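A.B. asks: okay, here's the prediction I keep looking at, along with the sequence it came from:
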Amino acid sequence: MKLNSSKIALILLIAGLLFSCNSVKRVPEGEHLLTKNTIFVNEKKETSERINSLLYQKKNRSALGLPIRLYIYNLARPNIDSILNSRLYANPGRREFWESVLSKKQHQNYLQFRHGFNEWLKTTGQAPILVNDDKTVKSENQLMAYYFNNGWFDVEVSSETKKQEDKKASVEYYVNTKEPYIIDSISSKIQSPVVDSLFQMQLNKSYIKKGRRYRTAYFEEEKRRITEQMRNSGIYHFGEDYVFFEMDTVNTNKNVNVEVQISNRQVRKQDSVYRIPFQSYKIKEVNIYTDFQFEHQNNQPKDSATYNGINLYSYEKMRFRPRALTNAIFITPGMVYRDKDRSNTYRHLTELRTFKYPNIEYIENPDTTITTNIYLTPKKKFGLNLSAEVSQSNIQTIGLSFSPGLVMRNVFGGAETLEFSAFGSIGSSKDAANDEDRFFDITEVGANLNLTIPRLFFPINTEKLIPKSMFPSTRFSIASSSQTNIGLDKQTFTSALSYKWFPRNIVTNLFDLYNVQYVRNLNPDNYFGVYTNSYESLNDVSNNLNYNNGEDLEYPNQTDAFINDVLSGNTSLTPNDNDYQTVSAINERKIRLTENNLIFSTSFNYVKNTKETLYDETFTIFRYKLELAGNTFSLISRLADLKKNSNGRYEIFNVPYSQYAKVELDFIKHWEIGRRKVFAIRTFAGIAVPYGNSNSIPFSKSFYAGGTNDNRAWTAYSLGPGSLDSNEEFNEANLKLAFSAEYRFNVYEGINAALFVDAGNIWNALDNVEDDRATFDGLKSLKDVAVGSGFGIRYDFGFVVARFDIGFKTYDPSLSTNNRWFKDYNFQNAVYNIGINYPF
């Protein structure tokens, strides 16, 4: 039997890990390895991660229940240098022998390698965590502080360390909370009259309420609330340091009497400090310097303008329309000072994508007014960018794409941004291995033109409905592309007018007033060259009938003739025959996928995202989309009394237009359940219903199942519809249900792992498909929901996450009813997914 080097290394690694599995191997005599922490609160075991995370001393980290890093650390020699030196100098003959075999330099390199590898084991592993009485006391103090800050003022905490003879120990913590303290009376003592008046106006928003259990967090939140209220109500000098709380718990029967105290403003003048009442400040004037540079600070502006009481200055000729800039300014002369106006102005100016780091400066005047100076430094009017990408898919073995772009800022003097980009790609299909084919046989070229206006571009004033505080913007886009490949080849033209605004910080609204898409298939005769499974099915029926003397049908002439003969009754097949129905279904799919598409739609997209920062792991995302297509063309067709074509459909520019209603609901929820542990779910439901001028949904608007971001036990487009065991290359339908759940946890530093379950499928509903296996027929069709499960490994690079998931078919609805569970649950039939970032 021969063993290659990789097998030998694997055997040595396993042997080393087994040898190191003695977890107390590096525990000194008289010390004990911490193996378990247990917290009992009022004699009940506390399992919540939030409480357990308070402990100052935790056991060695584990993966899959084993302290792998401790085992790795145990492989290292704590005194490797002394061991190597003793072996060499205690036996000079051994050193001379190895130096003669390896040479002196090679022997020194070997010793350095041994030393470096030993250090790598130490740094990669984790030293044994020993029970430490001081850290145990710190853990007691942290538990006590937590419960005290949450209202249990009389809490008692103790601990017991249980040491074992095998150098292991566990620590048990005992918490007796006793009765909590409750907030009772609330009073206030506010020195400045204007602050007192403002405070009383919003008492109903206070976090400190009678009957609530005391929590320190309530008082911290109340400080922030009061400060935010004052600074948004003209109190320019106010800060959290002016707010105090005096609490009385003496002889109150576990009640807390709270007095809110707000002192006067502190003023420092030279070496003396005195206090004066707060005053409300107003904005006296707003000055915008539209082209500020550091070298201009001592120069006088050459151009100026005034709009809506705001002064605009320029050191060169004014390049911006005054209205365009003042529309982004929320600080208004004559209004009281408000902190949020400054934040909103920063945000709006940044979203113009026209200026570098805007600077807003407040200058206090003697008459309790403020002068606001806004310094803007324009970006260069023109900008160039270039991107490139290498890709691979189930169609092409390799693809290369590039996209040069030009950005033009302040195109019409209103901070508009015009973006022009072109793109091109070449690829090699899997058929290019044939010597007769060109290696790069897939090509696509196209161009995009986008104009973004930092306000709503609409014939009527929308300020009352969508004020500028919602940061509205308008986007015109137009694009065209031409694709030549191994498929049908396409030319595509799209155009859209979109409005975007933010009603709240966590809500985004996107309204497409119109979105036009025209798709022209350049090579429909190659349909059966792309959908080879349909071609094989058609050939099987032809051979059964001996239609072409046992020879394969040539496409498109013979295939089209055969389909026409079957459906016209020129063969022995009747509509009740399975083969007839197969041919009919192939023909319907061929017509739908090869016809040109004209889609004129209007849509509304609502997104609510509670994720506040990039590192927030507990959040919710809800998305709702409604899309209506073809209604405008339908009205035009009736008013113009247009004639229908032979298929009973109206046409615009000789193309039947699509008419449908489409609804999508998408819900994502993440819970942080521990340190670097997240449980995430996603639920999706969507349906597109054809009506009027359509009896089916265009391929580009239909749903599919499977893939790296869907049911990962099936490849993209391979699942469904329903229980149909379809051999089509691209399976799609107009109704979709999907559910995913995933448990994510950290393994080591940037390496994370996940366990997941995906469920879902697609069906046809309310369209022209009549196959019972593919259509949705109420709740009983839910038995055809496919279930996949598996695990994955992810590496977090910081800016992107590389993902590798393995999905196993757990419940396959395409199999017979009694044979669906765990039929192909093995690595041979698993689906291996490589993706970027998390699936949801």
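C.D. replies: Arrived safely.
A.B. asks: make it CA atoms for all contacts and neighbour counts henceforth
C.D. replies: Will do.
A.B. asks: so residue 418 touches residue 412, yeah?
C.D. replies: No: the pair residue 418 / residue 412 is not scored as a contact, 9.6 Å apart, by Cα atoms under 8 Å.
A.B. asks: who has more neighbours, the two?
C.D. replies: For residue 418 versus residue 412, neighbours defined as other Cα atoms under 10 Å are more numerous around residue 418 (21 against 13).
A.B. asks: who's in contact with the nearest residue to the more buried one once chain neighbours are set aside?
C.D. replies: Leaving aside its chain neighbours, residue 418 sits nearest to residue 451 (4.5 Å; criterion: Cα to Cα, 6 or more residues apart in numbering). Going by Cα atoms under 8 Å, 6 or more residues apart in numbering, residue 451 touches 416, 417, 418, 419, 475, 476, 477.
A.B. asks: let's bring in a second one:
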Amino acid sequence: MNKKHNHISLFQKCMTLFSLFFVLGCSNTKYLPEGELLYTGGSVTVKDSVLKKKERKALETELEGLLRPKPNKKFLGLRPKLWIYNLAGEPKKEKGTRYWLRNKVGEPPVLFSQVDLDYNASVLRNYTENRGFFKTRVSADSTAKNKRVTAEYTVTPKKQYKIKSVIFPDDSLAMSRIIGRSSRRSLLKVGNPYDLDVIKAERERIDARLKEKGYYYFNPDYILAKVDSSKGDHEVNIRLVIKDDTPVKALTAYKIDKIFVYPNYSLTNDSMVYRKRNIQQYKDFTIIDTTETFKPRVYDRTIYFKKGDLYNRKDHNLTLNRFVNLGTFSFVKNEFKPSDSIKNALDSYYYLTLLPKKFIRVEVLGKTNSASYTGTEVNVNWNNRNFFRGAELFTFSIFGGADFQLGGVNKGKNIYKLGAETSLTWPRFITPFNIEGNSEYVPRTKVTLRYEYQKRTQLYALNSFNTSFGYLWKENIRKEHQLNVVDITYVSPNHVTPEYMDDIAQDPALGKVIEKQLIFGPTYNYTYTNTMQKRRKNTIYFNGELDLAGNITGLVTGANYNKDNVKTIFDVPFSQYVKIRSDFRHYLKLSKESELASRLIVGAGFAYGNSNTLPTSKQFVAGGTNSIRAFRARTLGPGSYVLPDNLTNNYTPDQSGDIKLEFSTEYRAKLFSIVRGAVFLDAGNIWLLNADPNKPGAEFSKDFMKEFAVGAGVGLRFDLSFLILRTDLAMPLRNPALPDGQRWVIDDINFGSSSWRKDNLILNIAIGYPF
């Protein structure tokens, strides 16, 4: 009865709050200036009996997007930003809370006096005629009620014109033959509707094609599209011609003559100073460098033009992008000038402004997690951008941190870590073979050496060593690869306390944390994303990982064939396993300020030969700020396994598994100013590949779907431009740790109960989006 009363009370409070908000939203019009009306938006109706309903609705949506001004933004049918603007009132000074609310959070009213109906009508008429609906009629009207006005536009187009024929330049110019040979790639297709934007895009396409054939001075304005609509039934003939007044140099293909490079160019000094001294000739390049900053081969790998090459836009942009991606220049400028010695040739000049060669970066981080740990970390990095005069990046870092549990079950078992890392990155592939990439992104070879000491007070300490050698390269802006040919990790424990050894006797799984580990083998990572294409309605992100450990070593030592005799290297058993993981994300843009984001993670690891299980550091975990947010980090699973009470009293659960399935989806929308909101649903779990008698219910079986955890919640994200602060409040809807048949806990939800809130509401605070 109390639970029912709490639900009714909460419902009444929500309804009262909503009603109050609605009343306040309705009061927006009383603040309008005398004689003014609030403009609430415009609508467009297309009257056309030929267009299909879907096409007509799509055209109406396009046309409504052209109307100006835009009305005040709405949320749930109300205008909260306008309400905040009115509530704040006129500030007395240009600072303070009132000024911030009115001018940063709020939004001034859009008045009907700002709306020009005739101008909007002409915009709609021009747009539809440019789409082939010639002789379109547009009428405009408005409707006023309760100091609010809407604008209504009626568009009556004629039948849309289609393309009957397309004729390309057929004169004797060399460029006309190039244009003709590329006609199969034309954007102008017979039978398609006439569209002025497509004609403009076709001119851009032709210009881009000519730029690849040496026509440096050509531009799209030199192409004229003659449209004839006098013949045929609502059809047009399009003829593309080169304008008669096109300059001679635009009709000429140019080659590359001399190439000059200024690696120490200053934006403040006259560049002519550099031309009088320290001139070095290397292959086709004339290098003017007062300090011999780089080895000349750096330019040979970066500049794709050679003397005598026909100019082309691809190599032009490729060279500039590779100079930028070297990471050593703050400014890159390129000029082409007519050659003084060769007719129809260009001299190329590259002006490069250096970034500081050496620099120190200090990072201080504050962090918290759902296991009640709060801590800090300090990183000090010393960097050299040109270590061997070949644009190599050398980095040396030292770091230290501490995590303290201010509340929870660990009772002062704080975590401290200290370590160092050094790495060297070459802007090229270092291989026995000569491999040269032709991507705009510079391929890199990287070697890393890292040591970390981690101390968990009252329990144990771990020494961790890692070294790797591998390659990083991007095919293009969407595809990226990372291959570590060598990746070796060695973990050794020390200072293990008797208290921890006693706990291992109760739970043997705790012993895996302090086992010596030797992991080595190749790893490969592939990423594909098109999320940078902001105009796409659907975008995706995919990351795939492959981790192979001890494969060749197992063949050499015979570990693959004799599992009873564990093989060691330096008296340490080496790990053998295959691990794969994929992370797929989909983003559906619902509007300019909202989207639906979804993620699917699938991972599995298989230990064999010299290993019975995956190393602890390579196993999967679930729960926490970037996983299933209704469960604390590492507390979920594996399967339906429940950690015994005697162990939960001593440790924060640290569950891991060999298999992971996880799905998340969340609706994201901008609320106001820098604040964004989200509603999310998470589901998934981890499992062991093989049954463990010490962990009943942890193994993967045909009933794995019954062991899915489900959580839901809401969140706020504060976009501070330099970072995004995220707060997510989640609660479980399904708990696999409960007996079968009792795992759905939706009926137990009771926001009015303090004990329920304490046990079920999980607040996650993090930086950045979860995916």
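C.D. replies: All right, it came through fine. Being a predicted model, the structure only gives us computed values, none of them experimental.
A.B. asks: helix or strand right after the helix ranked longest in the second structure?
C.D. replies: The longest helix of the second structure (DSSP state H) is helix 2-26. The element immediately downstream of helix 2-26 of the second structure (helix or strand, assigned by DSSP states H and E) is strand 38-46.
A.B. asks: mean distance, that next one to its aligned residues in the first structure?
C.D. replies: Strand 38-46 of the second structure, aligned to the first structure and superposed, deviates on average by 4.4 Å (mean Cα distance after the TM-score superposition for the first structure).
A.B. asks: show me what that strand is packed against.
C.D. replies: helix 53-64, strand 148-156 (3 or more Cα pairs under 8 Å, 6 or more residues apart in numbering; DSSP states H and E).
A.B. asks: distance from the first one to the middle of the chain?
C.D. replies: Going by Cα atoms, centre = their mean, to the nearest Å, the spacing between the C-alpha centre of helix 53-64 of the second structure and its chain's C-alpha centre is 31 Å.
A.B. asks: helix or strand for the most far-flung residue of the first structure relative to its centre, which one?
C.D. replies: Distance from the C-alpha centroid of the first structure, by Cα atoms, centre = their mean, peaks at residue 93 (64.1 Å). For residue 93 of the first structure, the element it lies in under DSSP H and E is helix 92-102.
A.B. asks: so which bit of the second structure is that helix matched to?
C.D. replies: Per TM-score structural alignment, helix 92-102 of the first structure has no counterpart in the second structure.
A.B. asks: which outside residues touch the helix or strand that comes right after that helix?
C.D. replies: Downstream of helix 92-102 of the first structure, the next assigned helix or strand under DSSP H and E is helix 104-124. Residues external to helix 104-124 of the first structure that are found in contact with it (Cα under 8 Å, 6+ apart): 69, 72, 73, 75, 76, 77, 80, 81, 84, 98, 99.
A.B. asks: ok, which stretches of the stretch 651-771 of the second structure are helices?
C.D. replies: Assigned helices in the stretch 651-771 of the second structure, in chain order: 754-760 (criterion: DSSP state H, counting those that start in this stretch).
A.B. asks: of the contacts of helix 104-124 of the first structure, buried ones?
C.D. replies: Among the contacts of helix 104-124 of the first structure, the ones that count as buried by 16 or more other Cα atoms under 10 Å are 69, 72, 73, 75, 76.
A.B. asks: make a markdown table from those and add secondary structure and distance to residue 462 of the first structure to it.
C.D. replies: A markdown table is the format used below for these (DSSP: H, G, I helix; E, B strand; the rest coil; distance: Cα to Cα, whole Å):
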| residue | secondary structure | distance to residue 462 of the first structure |
| --- | --- | --- |
| 69 | helix | 61 |
| 72 | helix | 65 |
| 73 | helix | 66 |
| 75 | helix | 70 |
| 76 | coil | 71 |
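A.B. asks: quick one: map residue 599 of the second structure onto the first structure.
C.D. replies: So, by TM-score structural alignment, residue 599 of the second structure is matched to residue 682.
A.B. asks: isn't that match up against residue 668?
C.D. replies: Yes: with contacts counted by Cα under 8 Å, residue 682 of the first structure reaches residue 668, the gap being 4.4 Å.
A.B. asks: quick one: secondary structure of the residue most central in space within the second structure?
C.D. replies: By Cα atoms, centre = their mean, the second structure has its centre lying nearest to residue 531, at 5.8 Å. Three-state call for residue 531 of the second structure (DSSP: H, G, I helix; E, B strand; the rest coil): coil.
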